[in-house]
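*Asks:* Following is a predicted model, sequence given first.
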Amino acid sequence: VIVGANGIGTPRLLLMSASERFQNGLANSSGLVGKRLMLHPHGSSAGIFDDDLEDWVGPAGEQLVSLQFYETDKSRGFVRGCKWILMCTGGPQQMVERWDKGEGTRDEPFWGTEFTRKMQDSIGHMMEWQIINEDLPEETNYVSLDPTLTDSDGLPAPKIHYRTSENTRLMLDFHLQRSLESLREAGAKKAWITRRRVSSGHNLGTCKMGNDPETSVVNRWGQAHDVPNLYLIDGSVFTTSTGVNPTATICALAKRTATYIADNARQLEVAS
């Protein structure tokens, strides 16, 4: 049985699969199913330049990446770091959100007489950094089953318990300030923080991988310690979120687990 419902769906399925044998949920002898949820809080900053940057050209993806401040430097007051991503900034609708909701600009006049001037200044003349935190695993951040709320099938909905840690807040503040400095040094005539969010949608870490069944849910192959024919192939097995997008790592782990299953199945060694 292979499960790939990621950091919220996978623990939900395991917790719903409680039985007389697995009273706290399937594969949960460690008590860690659902624990250590990581969400990749992130922010962004933007700068306006006199040059025509054609910043609306191209897909909404990474055009340049910096890991300059990615490694731990305890003198900053926190551990770990962030990835910086230079993004194209899109068209008028996205520009409105940056002016109207950005930190430091949401109280500025925008609508009415200022609208045309600010849109002309920014469209085609903006550079934006996306900052992705390495959210750290904490057992106080977790997924459980909601005691009352159900889905359309009458099954318990997942309940998210999450508070952004002090380390993550300090990390994000530091990186956003450095990103503003970089924009100004590059010649921006105006720079501001455009977004600060708790979650990026990367739901990770709720079924920890490890060698010790007492402190992890699955082994190095994604195989559940308690249920030998159960494999997890998603971001729930992450031991830390890292500060980068998790998709490539999830794909690599899934391929690795699939290869392990296939190789052992040939020798009739896959548990059943």
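*Replies:* Received the coordinates, thanks. Numbers count the residues shown, from 1 in each chain.
*Asks:* For the rest of this, base every contact and every neighbour count on C-alpha atoms.
*Replies:* Fine.
*Asks:* How many neighbouring residues does the residue lying closest to Arg196 once chain neighbours are set aside have?
*Replies:* Of all residues beyond its chain neighbours, the one nearest Arg196 is Gly43 (4.2 Å), with distances taken as C-alpha to C-alpha, 6 or more residues apart in numbering. As a burial measure, Gly43 scores 23 neighbours (other C-alpha atoms under 10 Å).
*Asks:* Run through the residues that contact Gly43.
*Replies:* Gln130, Ile131, Ile132, Leu172, Leu176, Ile193, Thr194, Arg195, Arg196, Arg197 (C-alpha atoms under 8 Å, 6 or more residues apart in numbering).
*Asks:* Check it against this one:
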Amino acid sequence: MTGFGSLVAVVTGGGSGIGAAVAAEFRARGARVGLLDVQPGTPSDDGLLPVIADVCSRGSLEAAMATVAGAFGGIDVLVNNAGISSVGTVEANDDDEWARVLDVNVTGIARASAAALPYLRESGHGAIVNLSSIAATAGLVQRALYSASKGAVHALTLAMAADLVTEGIRVNCVAPGTVDTPWVARLLARTTDPAAERARLEARQPTGRLVTAQEVAGAVAYLASPDAGATTGMSLAVDGGMSGLRLPAR
């Protein structure tokens, strides 16, 4: 992929997991990266700028975008990666939990995008990549609230792409399967048999393993790259074949 050397990217939730992998991928390709997180970590080089930010606060995001743009001279790419999980059926989560998850996973994307748009409009390569999930399009057990939030991310991606295409800003999303991250490790640790639950998650993906954060980062990098200049309003599945393949029982 070409054209990353002059780009500035912002990654929400960039302090760990998929966000950290996306930041590392962008940095390896020459982009400078603002890491927005409530715990953004310590920079490893001059091209990484950690900024404390909360996707539940519009003011926090506006200040963080201004910090990144001031340090690096603008913003070309926004990766809306920050998100939280929720487990349970539609009966299991109370109203406060519904409000909390939707505020982070959906409204947080709207807030971050609105805060970044003044800078993206000044870029010749404006791109937004949202993190969706296989849960947006496949019914998964015990994931009612999380699935609703990621379905909204998918729909929001399409609406944003339609609104911004005439301004030269592309909007796409990546829909991972289950990714091997500290977040998933914490979820597994809460189960009665973490090893068995991990084996079940691996088995439901046709590749027989969890997706790596680096594989998701590669997909995000493609959609953010000027090489994908004709791609907008799309969802790219990185799910080990889970969304499209139906294999015989093993």
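*Replies:* Sure thing, it's come through. This one's a predicted model, so the numbers in the text were calculated from it and none came from an experiment.
*Asks:* TM-score for the pair, please.
*Replies:* The TM-score (TM-score structural alignment, normalised by the length of the second structure) is 0.24; 104 aligned residues with a C-alpha RMSD of 6.2 Å.
*Asks:* before we move on, the earlier item: for the contacts of Gly43 of the first structure, which one is nearest Thr249 of the first structure?
*Replies:* Ile132 (15.9 Å; C-alpha to C-alpha).
*Asks:* so how many other residues sit close to that closest one?
*Replies:* 26.
*Asks:* Likewise for the one 10 residues further on?
*Replies:* Other residues within reach of Tyr142 of the first structure by the criterion other C-alpha under 10 Å amount to 24.
*Asks:* and if you look at the one 3 residues further on?
*Replies:* Using other C-alpha under 10 Å, Leu145 of the first structure has 19 other residues around it.
*Asks:* cool, and Ala28 of the second structure?
*Replies:* 12.
*Asks:* Tell me the spacing between Leu13 of the first structure and Pro158 of the first structure.
*Replies:* The spacing between Leu13 of the first structure and Pro158 of the first structure, counted by C-alpha to C-alpha, to the nearest Å, is 9 Å.
*Asks:* Between the two, tell me which one has more neighbours.
*Replies:* A direct count of neighbours by other C-alpha under 10 Å for Leu13 of the first structure and Pro158 places Pro158 higher, at 22 against 18.
*Asks:* Make sure Thr259 of the first structure is indeed in a helix.
*Replies:* Yes - read with DSSP: H, G, I helix; E, B strand; the rest coil, Thr259 of the first structure is one of the residues of a helix.
*Asks:* residues touching it, list them.
*Replies:* Applying C-alpha under 8 Å, 6+ apart, no residues contact Thr259 of the first structure.
*Asks:* re the thing from before, doesn't the residue nearest to Arg196 of the first structure fall inside a helix?
*Replies:* No - going by three-state DSSP, the assignment for Gly43 of the first structure is strand, not a helix.
*Asks:* In JSON lines: the contacts of Gly43 of the first structure, plus distance to Ala258 of the first structure and secondary structure.
*Replies:* Putting the contacts of Gly43 of the first structure into JSON lines (distance: C-alpha to C-alpha, whole Å; DSSP: H, G, I helix; E, B strand; the rest coil) gives the following:
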{"residue": "Gln130", "distance to Ala258 of the first structure": "33", "secondary structure": "strand"}
{"residue": "Ile131", "distance to Ala258 of the first structure": "33", "secondary structure": "strand"}
{"residue": "Ile132", "distance to Ala258 of the first structure": "29", "secondary structure": "strand"}
{"residue": "Leu172", "distance to Ala258 of the first structure": "36", "secondary structure": "helix"}
{"residue": "Leu176", "distance to Ala258 of the first structure": "40", "secondary structure": "helix"}
{"residue": "Ile193", "distance to Ala258 of the first structure": "43", "secondary structure": "strand"}
{"residue": "Thr194", "distance to Ala258 of the first structure": "41", "secondary structure": "strand"}
{"residue": "Arg195", "distance to Ala258 of the first structure": "39", "secondary structure": "strand"}
{"residue": "Arg196", "distance to Ala258 of the first structure": "37", "secondary structure": "strand"}
{"residue": "Arg197", "distance to Ala258 of the first structure": "35", "secondary structure": "strand"}
